[in-house]
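Asker: Let's see this in three dimensions:
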Amino acid sequence: MKYFVTGVAGQLGHDVMNELNKRGHVGVGTDLAPEYAGIQDDSYVTKAEYISMDITDADAVAKVIEDVDPDVIVHCAAWTAVDAAEDEDKQDLVRAINVNGTQNIADAAKKVDAKMVYLSTDYVFNGQGEEPWQADDKNYQPLNFYGQTKLEGELAVSKTLDKYFIVRIAW
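Answerer: As a prediction, this is how the structure comes out:
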């Protein structure tokens, strides 16, 4: 199975690529830099096929994903600086990455009939519940601007695709 992983220069994308390799899968990684610029630990991701791509560029995303033609896209790329996302001067960029970039990935996944795994966050909820939220809980109340953009990314995926998984993680 061929995987396309966004955000491989980050900690999560790095680890996802290496785990896929351990399980016998082929991974193609992408990030903004012209060549892989993540942790230089001599692991699989540092040697795997890499394609520079800006997820906010819809045409570039469509072309790259069409060329790669993956079975599965694991979308790890995101604006993850939660506190900085609250700065008004950064919010357009945060939304461009977490919402528009995710929409671009979902649109391209649909075109090539790939499954998509979208990594989201528990910040789509307010953290005030007394019982764990259920997997398909729609009682969203984003904790902050970052959570709002990740929720909008979730909705972009779920409204665009039939074959997707949304995984909410917390550090």
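Asker: can we go C-alpha only for contacts and neighbour counts from here?
Answerer: Will do.
Asker: Run a quick neighbour tally on Y140.
Answerer: Neighbourhood size, Y140 [other Cα atoms under 10 Å]: 15.
Asker: Three-state assignment for it, please.
Answerer: Recorded secondary structure, Y140: coil (DSSP: H, G, I helix; E, B strand; the rest coil).
Asker: And this one, please, so the two structures can be compared:
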Amino acid sequence: MKVLVTGSNGQLGYDVIRVLKEKNIEHLGIDIKELDITVEEDVKVFVKNYNPTHIIHCAAYTQVDKAEDNKDLCYNINVLGTRYLVDSAKEINSEFMYISTDYVFDGNGEAPFKPNDVPNPVNYYGLTKYQGEQEVINKIKDYYILRISWVFGINGHNFIKTMLKLSETRNELSVVSDQMGSPTYTYDLSYMIWDLIKNKKYGINHVTNDKFCSWNDFAKEIFLQSNKNVTVNKILTRDYPTRALRPLNSRMEGIKMRDWKDALRHYLNELDKW
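Answerer: Okay, here's the model as predicted:
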């Protein structure tokens, strides 16, 4: 096995690399400095030269609000970048894992979305991630698509770090209470990725930590576990306008890892040592 990991400086890519090192799997982590995935010829040459048995594609344009105004860049990274990697993987018969998102769904209703439910994204970021899925499905025989949500990892920016930063200067915050989903700890997810690849569990999977919560619930638990005296007020999505629409229901049915509160506890301990 020989694994190429894109987006190695991101939250998930960083932890995937950590797990591959632990398992003594030959691998190469790359980011924009090593390869611009929007340049087709560069991708083709790079992948052919490295000749991986597996590609784990973690790289993506993930700035949801900015995507509405930077559509070309978002499309080039999330769709064209994926297309070029997929085409290159197909040439060398490499297995391909694509990291997708809950944002491929419209968020209507309260029932958890299943892997075979029809996507209907409500923002441009979600649309490009869905288009990326199609690039994989239409061209690769042995593929894995993982839809994840509300990601947090040790390397990079996330909701937890934002809340902790705000708590340094604020003792009261308003956080939306009507968007529901499941946090996903990249450390846990990376072990699940290894398990899926090792056991060749192809297809589309939803993978998150267990149980559902709102962003408001998430914030309260962060402050509770980190012993921060911060009051978290409820606010509705409609009262907190953003450039991009957000799905209210990001609940997904699928593979569940440990309870998100347990994952948060592990993460905060790791963050203290970081």
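Asker: Mind checking the TM-score on these two?
Answerer: Put the two chains on top of each other and the TM-score (TM-score structural alignment, normalised by the length of structure 1) is 0.85; 150 aligned residues with a Cα RMSD of 1.0 Å.
Asker: In the stretch 1-150 of structure 2, what residue spans correspond to helices?
Answerer: If DSSP state H, counting those that start in this stretch is used as the criterion, the helices of the stretch 1-150 of structure 2 fall at 11-22, 40-50, 64-67, 71-75, 81-92, 124-139.
Asker: Turn those into JSON lines, including distance to R147 of structure 2 and mean neighbour count.
Answerer: Converted to JSON lines, the helices of the stretch 1-150 of structure 2 look like this (distance: least, Cα to Cα, whole Å; neighbours: other Cα atoms under 10 Å):
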{"stretch": "helix 11-22", "distance to R147 of structure 2": "13", "mean neighbour count": "20"}
{"stretch": "helix 40-50", "distance to R147 of structure 2": "24", "mean neighbour count": "15"}
{"stretch": "helix 64-67", "distance to R147 of structure 2": "16", "mean neighbour count": "18"}
{"stretch": "helix 71-75", "distance to R147 of structure 2": "18", "mean neighbour count": "17"}
{"stretch": "helix 81-92", "distance to R147 of structure 2": "15", "mean neighbour count": "21"}
{"stretch": "helix 124-139", "distance to R147 of structure 2": "10", "mean neighbour count": "21"}
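Asker: Residue in structure 2 paired with D92 of structure 1?
Answerer: Mapped onto structure 2 by TM-score structural alignment, D92 of structure 1 lines up with D72.
Asker: how far away is its match from S8 of structure 2?
Answerer: 23 Å (Cα to Cα, to the nearest Å).
Asker: ok, now P121 of structure 2?
Answerer: Distance from P121 of structure 2 to S8 of structure 2, by Cα to Cα: 26 Å.
Asker: same check, this time on I235 of structure 2
Answerer: According to Cα to Cα, I235 of structure 2 and S8 of structure 2 sit 35 Å apart.
Asker: out of the two, which sits in the busier spot?
Answerer: S8 (23 against 15).
Asker: How about the contacts made by that one?
Answerer: Residues near S8 of structure 2 by Cα atoms under 8 Å, 6 or more residues apart in numbering: 14, 16-17, 29-31, 58-59.
Asker: ok, of the residues you listed, which one's closest to Y187 of structure 2?
Answerer: V16 (7.7 Å; Cα to Cα).
Asker: Check whether the closest one really touches D188, as I assumed.
Answerer: No. The pair V16 of structure 2 and D188 does not pass the contact test of Cα atoms under 8 Å, sitting 9.7 Å apart.
Asker: Where in structure 1 does stretch 93-110 of structure 2 fall?
Answerer: Aligned by TM-score structural alignment, stretch 93-110 of structure 2 corresponds to residues 113-130 of structure 1.
Asker: Just give me the match in structure 2 for A81 of structure 1.
Answerer: Checking TM-score structural alignment: A81 of structure 1 goes with Q63.
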